[in-house]
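>>> turn this into a model:
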Amino acid sequence: MHTWTLLVALLAAAALAYHVGRKRAIATAGGSGRINTLHSLPAYYGFYAAMWAAIPALLLLGLWLGVQDQVITTLVKASLPPQSVAELTPGALGLLMNDVKNVASGNIASGAVTPAIQTAADHYARLQHLARWTQWLLVLAISVAGMSFAWSQTRPTMRARNRVESVVLGVLILFSSIAVLTTLGIVLSVVFESWQFFQKIAPSEFFLGTLWSPQTAMRADQVAADGAFGAVPLFTGTLLVSFIAMMVAVPIGLMAAIYLSEYAPRKVRSVAKPLLEILAGIPTVVYGFFAALTLAPVIRDLGEQLGFAVASESALAAGLVMGIMIIPFVSSLSDDVINAVPQAMRDGSYALGATQSETIRRVVIPAALPGIVGGVLLAVSRAIGETMIVVMAAGLTANLTANPLASVTTVTVQIVTLLTGDQEFDSAKTLAAFALGLTLFLVTLTLNIIALHIVRKYREQYE
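As a prediction, the model looks like this:
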């Protein structure tokens, strides 16, 4: 019996409890004609019964699923012959238990299946079968007990609405707390790993160094390699590619939004806006192929004809394609914000004798400026966090240059590169990825604070 089947059974029990609780409330009130004597509507009594039938059972099910495998594994380990596991290391014992689980589930073991492994696998399968049936019985028993408790509590004076709303409020607080705590956990984990990195590498070398070569020795018998962790080339490459992308996305996206919202006929808008937003649904790897196979050769050939030295993988190619990818973000958000400006403001401007272009420049755009800045910020974040296009079109070389025709790399590409492959997790090379991630986080936070200050300034000036 699968867990999904048990969840469906719990949903059915909750639906039954809702129906029974509602009928019970009407019956205790003396019939349908006397439901005005109830403290709450009959539906709240039904929801109260459904919650008692579902929530305790779901909590038990979650706890059971969390500890079931660990308990069974511990029992199987205890049943193994002591002489066969006495000399095993923790890693070897883990491999042995994996073989036991594979044999129990009918999969192929990593080695020969000995009688001891077969016996342990049979024991593991029996325990799983017993645990599954016990899980069903206990969960359904808790559901029935909860339904019975709700039945006994149902009376006309019971504040069912208050209890239901309190539980709903608690659930909302729980899920919002999970979101906040998850964000806090991510930040703290990045800060902790970055602190370990800066204990190995001086912050001055990381933030001011101009040479990036994070190759270090993995084993004692390898030739020593201290590595160079100057991240300035990564920051300049990220800013260069993002700047090129913004130079493409912001003007085109904003002008497209102004045309679609203010000038375009309804038929043109109904066709052009969905077509423009299709660009947002194209996978980034497709943009990377387009940049590497189409746009980069064109830029290289054109540069050679004009006498410029153009790298086969250039920041210009990556920035242009990234800008094309970001156009829908700027256009769609700006279009929605411009359409949200009240028509009365436009009519008032026209009544004062302003033309349509003057109304757009002096009334609509200032009113929509906070939303437009928000769309641009989203586009900047999208550009800074893009990886595939830069990998395929700009390369992996960390060059300290402002030449858009040269090959550069970005922070996100290096994070992927540092965490790919076989290396020690506590080495400076791997920990450098967390330092780069923390730097990106701080830069993005700073940009948001500056943008909020600018938006507040323009909003106060407009008001």
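>>> from here on, contacts and neighbour counts on C-alpha atoms
Fine.
>>> report the separation between the closest residue to residue 300 other than its chain neighbours and residue 399.
Leaving aside its chain neighbours, residue 300 sits nearest to residue 310 (5.2 Å; criterion: CA to CA, 6 or more residues apart in numbering). Applying CA to CA, to the nearest Å, the value for residue 310 to residue 399 is 14 Å.
>>> could you do residue 64 as well?
From residue 64 to residue 399 the distance is 54 Å (CA to CA).
>>> ok, residue 102 next?
From residue 102 to residue 399 the distance is 49 Å (CA to CA).
>>> mind checking which of the two has more residues around it?
A count of neighbours by other CA atoms under 10 Å puts residue 399 above the other of residue 102 and residue 399, at 20 against 15.
>>> residues in contact with stretch 253-272?
Residues from elsewhere that reach stretch 253-272 (CA atoms under 8 Å, 6 or more residues apart in numbering): 273, 327-332, 334-335, 338-339.
>>> return the set of buried residues in that stretch.
253-258, 260-262, 269 (16 or more other CA atoms under 10 Å).
>>> could you do stretch 289-306 as well?
Under 16+ other CA under 10 Å, the buried positions of stretch 289-306 are 289-292, 295-297, 299-301.
>>> second chain to compare with the first, below:
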Amino acid sequence: MTSEGQSPDLSGGRGFRAVRESMYKYALLGCAVLSVLTTVSIIGVLIVDAAQFFQEVPLLQFLTGTRWSPNLQPVQFGILPLILGTLMITLGAAVIALPLGLLTAIYLSEYATPRARSILKPLLEILAGVPTVVYGYFALVYVTPALNAFLSGLNDILGLALPRLGLFNGLSASIVVGIMIIPMVSSISEDAMSAVPDSLRQAGYGLGATKFNVSTTIVVPAAISGITSSFILAISRAIGETMAVTLAAGTNPPEFPPVHTIFGLPYFAPGDLLGLYADSMATMTVAMINIAGGDISGGSIAYQSLFAIGITLFTITLAMNVISNLIADRYREVYE
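The predicted structure follows:
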């Protein structure tokens, strides 16, 4: 028995616990440093090899050229057709995914019962787990023939002259990429809307608002920072997609449309841009696959153009992520 003047030892091996906590701390620090070093190394490799490319090809010529032909004479390294193909497929995917994803998120957050949400949300997120090559094969075998049949029907019924889609086309690629990024939009948006306090909803109901009004005029504006972030992250995902676009859209860069002017300002005719969706439409990622898997020798100027495309794609994606963070910080609501 201990005497009344002695206090019990409650340290529980404080020395060993401190050593163990220090081990955890430095192990986690090592993981963080390794992640940062990996990112810095990738950026460094891109910059060094891209710099060698730009010693041979001027940066302005690379950014403003309208023909991409790294291995066919005459060799040209204009990235504008690749950027155009990337942006058009991304735009088509966004037109499909953003409204569908947001409407799905509104249903899951505001209308679905807990049981329905527990079933539908995991099923929806299965789309994110499907390999992208499956999406590309699906577009090639099923989506393109279905679209051609639909366009033929419109031509017969309405007397239109809509063009027939090629085997590889940008429209099918836009559809499957849009389907692929729906889970990202719906999941992140639903999480943002679920974080809105119920007190805001109850206040709306107390003023006589309907569920639809509460959802669209209270919940969505309150969660706008998270919704906008989901949009930008999904668009960034679409910009970097590779295999689905390679199989669905093909490997030929689009023909850069003629530039018209009005009052001295350049513009593209809408018909010229829409017509590009019927033909092959290679993107920046597809061009990188072609270079890496082709017969181009390592160290050549054509091989180094791979890193020039990579640093361009990295810059675009980084800018999208920075914009996403700025918007989230600017419009984030803090509820006490």
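>>> and the TM-score between these chains?
TM-score of the superposed chains, computed with TM-score structural alignment, normalised by the length of the second structure, equals 0.84; 307 aligned residues with a CA RMSD of 2.5 Å.
>>> still on that earlier bit, neighbours around the residue nearest to residue 300 of the first structure, how many?
For residue 310 of the first structure, using other CA under 10 Å, the count is 22.
>>> what sits against it?
299-300, 303-304, 405-406.
>>> can I get the residues you listed in a markdown table with secondary structure and distance to residue 159 of the first structure?
Formatted as a markdown table, the contacts of residue 310 of the first structure follow (DSSP: H, G, I helix; E, B strand; the rest coil; distance: CA to CA, whole Å):
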| residue | secondary structure | distance to residue 159 of the first structure |
| --- | --- | --- |
| 299 | helix | 73 |
| 300 | helix | 75 |
| 303 | helix | 78 |
| 304 | helix | 81 |
| 405 | coil | 72 |
| 406 | coil | 71 |
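>>> quickly check those residues for the two that are furthest apart.
The two members of those with the most space between them (CA to CA) are 304 and 406, at 13.3 Å.
>>> would you say residue 401 of the first structure is within a strand?
No. Going by DSSP: H, G, I helix; E, B strand; the rest coil, the assignment for residue 401 of the first structure is coil, not a strand.
>>> isn't it up against residue 238?
No. Using CA atoms under 8 Å, residue 401 of the first structure is not in contact with residue 238, being 11.2 Å away.
>>> which one's more surrounded, these two?
residue 238 (24 against 14).
>>> and that one, what pairs with it in the second structure?
Matched to the second structure by TM-score structural alignment, residue 238 of the first structure sits across from residue 86.
>>> residue 321 of the first structure now?
In the second structure, residue 321 of the first structure lands on residue 176 (TM-score structural alignment).
>>> so where does the closest residue to that match other than its chain neighbours fall, helix or strand?
Excluding the flanking residues, the one nearest residue 176 of the second structure by CA to CA, 6+ apart is residue 135, at 6.0 Å. Following DSSP states H and E, one finds residue 135 of the second structure within helix 132-138.
>>> what count of nearby residues applies to the aligned partner of residue 28 of the second structure in the first structure?
For residue 28 of the second structure, the aligned position in the first structure is residue 172, judged by TM-score structural alignment. As a burial measure, residue 172 of the first structure scores 12 neighbours (other CA under 10 Å).
>>> alignment lookup: residue 66 of the second structure to the first structure.
Match for residue 66 of the second structure (TM-score structural alignment): residue 210.
>>> with residue 214 of the first structure as the reference, measure out to the spatially closest residue to that match that is not a sequence neighbour.
Leaving out its chain neighbours, the residue that sits closest to residue 210 of the first structure by CA to CA, 6+ apart is residue 230, at 4.9 Å. Residue 230 of the first structure is 9 Å from residue 214 of the first structure, where distance means CA to CA.
>>> show me the helices in the stretch 201-350 of the first structure, by range?
Taking DSSP state H, counting those that start in this stretch as the test, the helices found in the stretch 201-350 of the first structure are 203-208, 232-258, 266-281, 284-290, 296-305, 315-340, 343-351.
>>> what is the mean deviation of the last one from its aligned residues in the second structure?
Read it as helix 343-351 of the first structure. With mean CA distance after the TM-score superposition for the first structure, helix 343-351 of the first structure departs from the second structure by a mean of 1.7 Å once superposed.
>>> before we move on, what about the third one?
Mean deviation of helix 266-281 of the first structure relative to the second structure after superposition (mean CA distance after the TM-score superposition for the first structure): 2.4 Å.
>>> taking helix 315-340 as reference, get the angle to that helix.
140 degrees (axes from the mean of the first three to the mean of the last three CA atoms, to 10 degrees).
>>> identify the residue spatially nearest to the equivalent of residue 375 of the first structure over in the second structure, adjacent ones excluded.
Mapped onto the second structure by TM-score structural alignment, residue 375 of the first structure lines up with residue 230. Excluding the flanking residues, the one nearest residue 230 of the second structure by CA to CA, 6+ apart is residue 185, at 5.1 Å.
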